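[1] predicted model and sequence follow; I will ask about them next.
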Amino acid sequence: MSEQSASGLKRWIDDRFPMTSTWRYHMSEYYVPKNINFWYYFGSLSILVFVILILSGIWLMMYYQPSAEQAFSSVHFIMRDVDWGWLVRYMHTTGASAFFIVVYLHMYRGLLYGSYQKPRELLWITGVLLYLVLMAEAFMGYVLPWGQMSYWAAQVIISLAGAVPVWGEELVIWLQGGFIVNEATLGRMFAMHTVALPLVLLALTFVHIVGLHHVGTSSPDGVEIKKLKDANGKPLDGIPFYPHVVIKDTFAFGIFLILFCGVLFFVPDFFGYFIESPNLTTADPLQTPESIHPTWYFRAWYGMLQSIPSQNLGIVVMLGASFILLFLPWIDRGQVRSIRYRGLGYKVGLAVFTLSFIVLTWSGSKSPTGLPVLLGQIFTVVYFGYFVFLWAYTYFGFEKTKPVPERVTS
């Protein structure tokens, strides 16, 4: 195609669809801080993993049978008899854990650099909502193989809805499609996992990206690059997303895919963390596994649940631990964003908060007796205590911060 023809085609499209202006707004003329570091890779990596999961999931749907009698055997048919079926299935299971890894690191970057503070409150909220929907999506996907752990995890998690006042029992029956976990339950999980929740995730992702490009990417220094612009209106401390950041993200994609394929081809179960051995046995309602616990990315919340003797209180605490993240922009009243310039108390508090999440993840993988329960109780208090400390520390002006530079540092 000649240059003149290409130009004519572009004008024809622009008259009917804002292709060029959209490209400029979101790519070539969208400026990001020039000192972004590796922490900023995880947002784009989460999109990459999401695409892997959608493509592999569509392929798996062609062979999977959402039936209590055939679900388990259809998964093994994919693994053994379908050409490259084992590869696509492992792409999906490895991708699920990889998704949570990059999302957790992406959210942690927000904590490090105060990416939830003004004017990014709504951006943070949409991100947390994405995470909450992702947890529901992952749980329903975990049920679909219809192995022992899938069945009993569904039994435990769905029964928690019974704690809802007034409508609890009716809600459990509706979710199960009957009085016990059965084929109707599997059908509901399949519909939600493959259609409903992916649509919600896509919508929230769109809103999240549009919101990001409206307020701009935060910098590791917490400096707003929009404040200082040259005569042409371009940020002095910014670089265009395309091609500079795209090249960096492409490099990150390459490193990530090397690690991803290393797990995919050599340890797809990742020593029992990505695919648990009880789930290699078909679901049996008459035989309870020795230990029922969720997959690794839910275990911090499960550690809270099993450490509290009252189930209803445990459910409230577990849900509160997730939903409290929505209010973080108003809990943290600090005037400085980046951890580079925040007070020692904030740094120690964030370190202890991180430790609490790790310990709770460990306790959620153990039987609810002895030391795991004790540590679960202690670090549940520490987890919520962090938010109380953060509010008091910043609201009453205890934090002693360092001077924030007017421009981003190299």
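    Nice, I can see it.
[2] going forward, measure contacts and count neighbours with C-alpha atoms only.
    Noted.
[3] tell me which element Leu212 falls in.
    Assigned by DSSP states H and E, Leu212 falls within helix 197-215.
[4] which helix or strand lies directly C-terminal to that helix?
    Heading C-terminal from helix 197-215, the first helix or strand you meet, by DSSP H and E, is strand 238-240.
[5] this is the other structure I want to compare:
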Amino acid sequence: MARRLSILKQPIFSTVNNHSIDYPTLSNLSYWWGFGSLAAIRLVTQIITGVSLAMHHTPHVDLAFLSVEHIMRDVKGGWLLRYMHANGASMFFITVYLHILRGLYYGSYASPRELVWCLGVVILLLMIITAFIGYVLPRGQMSFWGATVITSLASAIPVVGDTIVTRLWGGFPVDNATLNRFSSLHHLPPFLIAGVSILHPAALHQYGSNNPLGINSSVDKIASYLYSYVKDPVGRVAFAIFFSIFVSYAPNVLGHPDNYIPANPMSTPAHIVPEWYFLPVYAILRSIPNKLGGVAAIGPVSVSLFALPFINTSYVRSSSFRPIHQKMFWLPLADCLLLGWIGCQPVEAPYVTIGQIASVASFLYFVITPILGKLEDRLINTSSGEGKLPCFFVTTSIMYAISSLG
């Protein structure tokens, strides 16, 4: 018994115990707080299936598409590996997007969790890079033209743009050197994501998860074991069923039909459309006629996400107690869905005009956030001592808190 206790006191076991078993977690966390651990499971699945596929994929312009067909037809279980990896990327983005939306709604980015949020944004950017590089590897028609269009955007950068494009391509066309470079680069970002994913929960555990009520997270805590380990698997099983339906019954529904045609540099597709998780950014990119302007418009998207914790001015975290923000939260979500729809439409009227309006509207949330925080705080605090302000917001907050705790 004493020897067993001494083993458990070893650094590696004590670290695992402190951060996964005895780690104090809030007792009122809902299923929305399970998408972080679910994303970690998706990452592990993507790495395992990706490494397995890399053993059979041939990064050569004449053999890449055929090697994918070889995996599907000749490798035992290859069809499952390919469909799990291809659809797993979509599932990974769905999980992360829901995780981000939960953080936006409940104010999980607010102080003192700025580092947690910023590390999450870094993970998202690395995911986008990894997914784009991986999309090029099958050497389908849409993969080829997507790589040609997106990488050529770097040519809009003054002075060094053409040099960057040439370095990316390894020559002047998107050819064998390009495919070799992208194949090599595709294997690095997933492990960078894994590294940042370790830092992400480490930063989270410094202050604990954000309380759904928006109050101090240092009270009303219980051990993670048996609570999270019973509650979270329910969401994981539900998501696994959702994932398995796509893999088993609709494995190609999320992909573009043209990508099941071998790449043909002499035949340009009628509409070049990226994967669905790139569509909102792609819509912003093409809404600006000038190539440099389109590239410059993408930068503020990531900058705005990084800046969100630092431009927040509200003392109240959760939207449950911010009636105005609770309604404003749905505007960026609706705008993102609109941009996604515009991104898969032809570049013609009225889609171009709608995309331009939606692109401008996508930044309004980040402009309104600091103003809205001060406005709501002022509505709650101003003149409250003189009895001039009806206690609507305060009363609503107290009633919600009582009902939630009950």
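    All right, it came through fine. Worth saying up front: this structure is predicted, and the values here are computed from it rather than measured.
[6] so where is the helix holding Leu212 of the first structure in the second structure?
    Using TM-score structural alignment, helix 197-215 of the first structure lines up with residues 189-207 of the second structure.
[7] now tell me what touches the matching stretch from outside.
    If you take C-alpha atoms under 8 Å, 6 or more residues apart in numbering as the criterion, stretch 189-207 of the second structure is touched by 19, 40, 43, 47, 112-113, 115-116, 119-120, 122-123, 126-127, 129-130, 217.
[8] of those residues, which belong to helices?
    Residues of the contacts of stretch 189-207 of the second structure located in helices (DSSP state H): 40, 43, 47, 115-116, 119-120, 122-123, 126-127, 129-130.
[9] and the buried ones among these, selectable in PyMOL?
    In PyMOL syntax, the buried subset of those is picked out as below (16 or more other C-alpha atoms under 10 Å):
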select buried, resi 40+43+47+115+116+119+120+122+123+126+127+130
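[10] tabulate the ones in helices among the contacts of stretch 189-207 of the second structure in a markdown table, adding columns for distance to Leu80 of the second structure.
    Converted to a markdown table, those look like this (distance: C-alpha to C-alpha, whole Å):
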| residue | distance to Leu80 of the second structure |
| --- | --- |
| Ala40 | 21 |
| Leu43 | 17 |
| Ile47 | 15 |
| Leu115 | 38 |
| Val116 | 35 |
| Leu119 | 32 |
| Gly120 | 30 |
| Val122 | 30 |
| Ile123 | 26 |
| Leu126 | 25 |
| Met127 | 22 |
| Ile129 | 24 |
| Thr130 | 21 |
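[11] name the nearest of the ones in helices among the contacts of stretch 189-207 of the second structure relative to Ser287 of the second structure.
    Using C-alpha to C-alpha, Ile129 comes nearest to Ser287 of the second structure of these, at 21.4 Å.
[12] if we can go back for a sec, mean shift of the helix holding Leu212 of the first structure relative to the second structure?
    Helix 197-215 of the first structure differs from its equivalent in the second structure by a mean of 0.9 Å after superposition (mean C-alpha distance after the TM-score superposition for the first structure).
[13] what residues of that helix count as buried?
    Buried residues in helix 197-215 of the first structure, counting neighbours by 16+ other C-alpha under 10 Å, are found at Leu197, Pro198, Val200, Leu201, Leu204, Thr205, His208, Ile209, Gly211, Leu212, His213.
[14] check stretch 337-346 of the first structure too.
    Those would be Arg337, Ser338, Ile339, Arg340, Tyr341, Arg342, Gly343, Gly345, Tyr346, for stretch 337-346 of the first structure by 16+ other C-alpha under 10 Å.
[15] mind checking the longest helix of the second structure?
    Criterion DSSP H: the longest helix present in the second structure is helix 78-106.
[16] state the span of the first structure onto which that helix is aligned.
    Using TM-score structural alignment, helix 78-106 of the second structure lines up with residues 85-113 of the first structure.
[17] same deal with stretch 139-147 of the second structure?
    Aligned by TM-score structural alignment, stretch 139-147 of the second structure corresponds to residues 146-154 of the first structure.
[18] contact partners of the matching stretch?
    With contacts defined as C-alpha under 8 Å, 6+ apart, stretch 146-154 of the first structure is touched by 68, 71-72, 142-144, 181, 276, 278-285, 288-289, 292-294.
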